[in-house]
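Novice: Sequence unavailable; structure follows:
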């Protein structure tokens, strides 16, 4: 047992954090999260933890520690820089660096493809709307489908990333804020600057300081046309996202299935209120809409994926086929059923089936195209910034080839997607790395861990 404690301590922060993530999926032991905040505390608090987990947890911990040791020891053999110092211990931070490089990055490749599809669907709708003054009603469906797919994926990812047991709500909120807010604020400030400098370019957006402030803090508000949308029109989906994150964080103390049940009850209650009362307040009218059920569908899908046996290949193919049939049927009759609440419910069902197929893509033997993975990584930038490229593309073709509608739509869509990819490569990816480095450095300073003596054994 003493040797186990020594091995645990020698893993370094990188290995310990990986053990923490693996424990979340294999054992209902939320105390392990607290324990891993400070690996030094293992000998002091490890005994009650192992007592609760029993022999299976002890055996799992021993195997996991051995796996992590083998990972970075193989890297040490391959990297001349990874050598122990005079005391025989690795230099501070070397273990974390080596294990991070040796461990393949865990990614849901199919889900990344889903993000790309959702973002590109929104781009297509806006490209059509930018070129055609009165676009066909069916063009609106693609944006509706893309946003709903985003919502389902968001609910799915939140459950997968937080695990089956309780989680740290402050860390959860911090991670979501640093992921969503910086880039969104840049987009809002850029739009504000452009509406001040070149207002004639914008057909429906005019600078309003009060609306800018509301947009920055995700407060729904009425626009001049009576619709509820923020200063940056695309930000209405982020208002829903932040509301969902807040509700999800408030349920941190429950298990995943209880969180799903409580979220379902809350959102269904709000939708019922919205159907009974005609709220004049923008936030009340906004957050009682049926759109929130997309998050609920994603949450339940992730819970089912974790707790039920995986779907067989035939079932996944049937789910994918059913989703395509639903989408085709909605498109065929979209104009008369556009505002029917059941239409949105069926769109949510189709998107949930597609997320289930995308999450199970490895079992189908499908490999995600690299282009879709890249677009999935950049989906947030594409969503926020594609309108700048779409507007530029439509303007260029209108000057060069007036009347070429389909060429204008194609060029506008391509430039919209490319502008988002450029923002991701030049700004978002670098900014996210810098923010993570700064915030993680404050939370986990790179200091050597106190060596344990045999007297510290369990």
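Specialist: Arrived safely, thanks for sending. Fair warning: this is a prediction, and the values are worked out from it, not measured in the lab.
Novice: Every contact and neighbour count from this point should use C-alpha atoms.
Specialist: Noted.
Novice: Run through who's touching stretch 169-184.
Specialist: For stretch 169-184, the surrounding residues in contact (CA atoms under 8 Å, 6 or more residues apart in numbering) are 216, 235, 245-246, 249-250, 252, 381, 384, 428, 432, 435.
Novice: roughly how far is it from the heart of the chain?
Specialist: Distance of stretch 169-184 from the chain centroid (CA atoms, centre = their mean, to the nearest Å) equals 11 Å.
Novice: Burial check on residue 434, number of neighbours?
Specialist: Applying other CA atoms under 10 Å, we find 12 residues neighbouring residue 434.
Novice: element containing it, please.
Specialist: Assigned by DSSP states H and E, residue 434 belongs to helix 429-443.
Novice: which of the contacts of stretch 169-184 has the most neighbours?
Specialist: Neighbour max across the contacts of stretch 169-184 (other CA under 10 Å) = residue 381, 26 neighbours.
Novice: So it sits against residue 423, correct?
Specialist: Yes - counting by CA atoms under 8 Å, residue 423 is a contact partner of residue 381 at 6.1 Å.
Novice: residues in contact with residue 414?
Specialist: Counting by CA under 8 Å, 6+ apart, residue 414 has contacts residue 390.
Novice: Now do it against residue 185, distance only.
Specialist: To residue 185, residue 414 is 24 Å away according to CA to CA, to the nearest Å.
Novice: cool, residue 117 as well?
Specialist: From residue 117 to residue 185 the distance is 24 Å (CA to CA).
Novice: Of these two, give the one with the bigger neighbour count.
Specialist: residue 117 (20 against 16).
Novice: Which elements pack onto the helix or strand hosting the more buried one?
Specialist: Assigned by DSSP H and E, residue 117 falls within helix 109-131. Packing partners of helix 109-131 (3 or more CA pairs under 8 Å, 6 or more residues apart in numbering; DSSP states H and E): helix 137-162, helix 341-359, helix 370-377, helix 379-400, helix 405-423.
Novice: In CSV, list those along with distance to residue 67.
Specialist: Formatted as CSV, the helices and strands packed on helix 109-131 follow (distance: least, CA to CA, whole Å):
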stretch, distance to residue 67
helix 137-162, 22
helix 341-359, 26
helix 370-377, 29
helix 379-400, 35
helix 405-423, 37
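Novice: hmm, who's touching stretch 389-405?
Specialist: Contacts of stretch 389-405 (CA under 8 Å, 6+ apart): 123, 126-127, 130-132, 407-409, 411-419.
Novice: Need the residue closest to the centroid of this protein.
Specialist: residue 154 (5.2 Å; CA atoms, centre = their mean).
Novice: Second structure follows, compare the two:
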């Protein structure tokens, strides 16, 4: 994988961690609404997903079954594991799950990656609340697997036409049906942005390296100044700048290899583990701080913020190394005496 994309994964995951600092900080008496600016980490991941799926399946034929197998192994077991942890916490210690309430269909739909109204929050979020983004990702992967039956030249246009058609339907037809509301959101256009970048990367001419820095600078400025209001506004204020950021990073790396920075590469590798574990870790640390005799909300908030982020990063790396990597290797059923090349391939697949 391109090193710059690993760094974007790392940055995106840390931004999402920052977003989920806000609720515990509020319970400690400190308001920090500026943390919600980090929500554009999600937009980075959506665009990045579109890019990676096109690039990793480019010109591959008879690949749908293998594509589904790899995506299932990469996503589902770990996601179900975390969802089960949340369910157990909800059943055993409901007072600790601030945003939880037991609803049978909501639990079932959470395991099936289907949008369903949250029994407490009312929004279309699963039992594991950050998993709403994964509901989009799974829809995208399932759809792209079917698209792979088409010739290479027809794949991106077919997917783009499908997404644009769904978004148009959602704009013209107002409905309270959760499935229609969710799967006609303009946010899905961000996957198309990633596909367009993938086509340019595979078939287009490289851009001058200085232009890469310009794209990154403009993308960052636009992202930092964005004010999230509606999905349509988000697509233009965050989706397009995220596309610019990714295009700039790719431009730099096409012109000259990007130096590998170990800590960012590791955080990029562990980004899925960060996504899965950070909210639970932040909540646990917040529960501890809520019981400490800290009289100043500012001191409590700053101390919690530093401790919570450090714990989330450390916990996600441990989860990545101890659980994620081992589970993936186990489920891929690699023989004990695998060659170095085979082990390298496993490592590459883990990072996809």
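Specialist: Received, thanks. The structure displayed is predicted, hence computed values, not measured ones.
Novice: of all the contacts of stretch 169-184 of structure 1, which comes closest to residue 298 of structure 1?
Specialist: residue 245 (13.1 Å; CA to CA).
Novice: which residue lines up with that closest one in structure 2?
Specialist: Using TM-score structural alignment to pair residues, one finds that residue 245 of structure 1 aligns to residue 141 in structure 2.
Novice: what about its match, distance to residue 345 of structure 2?
Specialist: 21 Å.
Novice: biggest helix in structure 2, by residue count?
Specialist: Across structure 2, the helix with the greatest residue count (assigned by DSSP state H) is helix 64-92.
Novice: average offset between that helix and structure 1?
Specialist: Aligned to structure 1 and superposed, helix 64-92 of structure 2 gives a mean residue distance of 0.6 Å (mean CA distance after the TM-score superposition for structure 1).
Novice: Next, the angle helix 325-332 makes with that helix.
Specialist: Angle of helix 64-92 of structure 2 versus helix 325-332, following axes from the mean of the first three to the mean of the last three CA atoms, to 10 degrees, is 130 degrees.
Novice: according to the alignment, helix 64-92 of structure 2 goes to what range in structure 1?
Specialist: The aligned range for helix 64-92 of structure 2 is 169-197, by TM-score structural alignment.
Novice: do the same with stretch 232-239 of structure 2
Specialist: So stretch 232-239 of structure 2 sits over residues 341-348 in structure 1, by TM-score structural alignment.
Novice: Quick check: buried residues in the matching stretch?
Specialist: Under the neighbour-count criterion of 16 or more other CA atoms under 10 Å, stretch 341-348 of structure 1 has 344-348 buried.
Novice: got these as CSV, with distance to residue 318 of structure 1 columns?
Specialist: Formatted as CSV, these follow (distance: CA to CA, whole Å):
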residue, distance to residue 318 of structure 1
344, 21
345, 19
346, 16
347, 17
348, 17
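Novice: Out of these, which is nearest to residue 301 of structure 1?
Specialist: Distances from residue 301 of structure 1 to the buried residues of stretch 341-348 of structure 1, taken by CA to CA, are shortest for residue 348, at 11.7 Å.
Novice: which residues touch that closest one?
Specialist: 148-149, 152, 293-294, 297.
Novice: quick one on the thing from earlier: report all helices and strands that the helix holding residue 434 of structure 1 contacts.
Specialist: By 3+ CA pairs under 8 Å, 6+ apart, helix 429-443 of structure 1 packs against helix 169-197.
Novice: ok now the helix it packs on, how far from the chain's centre?
Specialist: For helix 169-197 of structure 1, the distance to the chain centre is 15 Å (CA atoms, centre = their mean).
Novice: One more: stretch 259-276 of structure 2?
Specialist: The answer for stretch 259-276 of structure 2 is 13 Å, by CA atoms, centre = their mean.
Novice: before we move on, the earlier item: in a markdown table, list the contacts of stretch 169-184 of structure 1 along with distance to residue 281 of structure 1.
Specialist: Below are these laid out as a markdown table (distance: CA to CA, whole Å):
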| residue | distance to residue 281 of structure 1 |
| --- | --- |
| 216 | 19 |
| 235 | 18 |
| 245 | 22 |
| 246 | 20 |
| 249 | 25 |
| 250 | 24 |
| 252 | 29 |
| 381 | 31 |
| 384 | 26 |
| 428 | 34 |
| 432 | 35 |
| 435 | 36 |
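Novice: all helices of the stretch 201-350 of structure 1, in order?
Specialist: 209-216, 236-250, 256-276, 282-287, 293-307, 313-332, 334-337, 341-359 (DSSP state H, counting those that start in this stretch).
Novice: Is it possible to get CSV of the ones you listed that adds distance to residue 46 of structure 1?
Specialist: Listed next are those as CSV, based on distance: least, CA to CA, whole Å:
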stretch, distance to residue 46 of structure 1
helix 209-216, 44
helix 236-250, 28
helix 256-276, 25
helix 282-287, 44
helix 293-307, 27
helix 313-332, 42
helix 334-337, 59
helix 341-359, 35
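Novice: residues near the counterpart of residue 370 of structure 1 in structure 2, how many?
Specialist: When structure 2 is aligned by TM-score structural alignment, the residue opposite residue 370 of structure 1 is residue 262. Residue 262 of structure 2 has 9 neighbouring residues, counting by other CA under 10 Å.
Novice: Please apply the same query to the one 5 residues further on.
Specialist: Residue 267 of structure 2 is surrounded by 25 other residues when neighbours are defined as other CA under 10 Å.
Novice: Pretty sure residue 147 of structure 1 sits against residue 237.
Specialist: Yes - applying CA under 8 Å, one finds residue 147 of structure 1 in contact with residue 237, separated by 7.4 Å.
Novice: okay, those two: which has more neighbours?
Specialist: residue 147 (22 against 18).
Novice: tell me the contacts of the more buried one?
Specialist: Residue 147 of structure 1 touches 118-119, 122, 237, counting by CA under 8 Å, 6+ apart.
Novice: switch to 10 Å and redo it
Specialist: Each residue near residue 147 of structure 1 by CA atoms under 10 Å, 6 or more residues apart in numbering is listed here: 115, 118-119, 121-122, 141, 153, 237, 291, 294, 351, 383.
Novice: Alignment lookup: it to structure 2.
Specialist: With TM-score structural alignment as the criterion, residue 147 of structure 1 pairs with residue 42.
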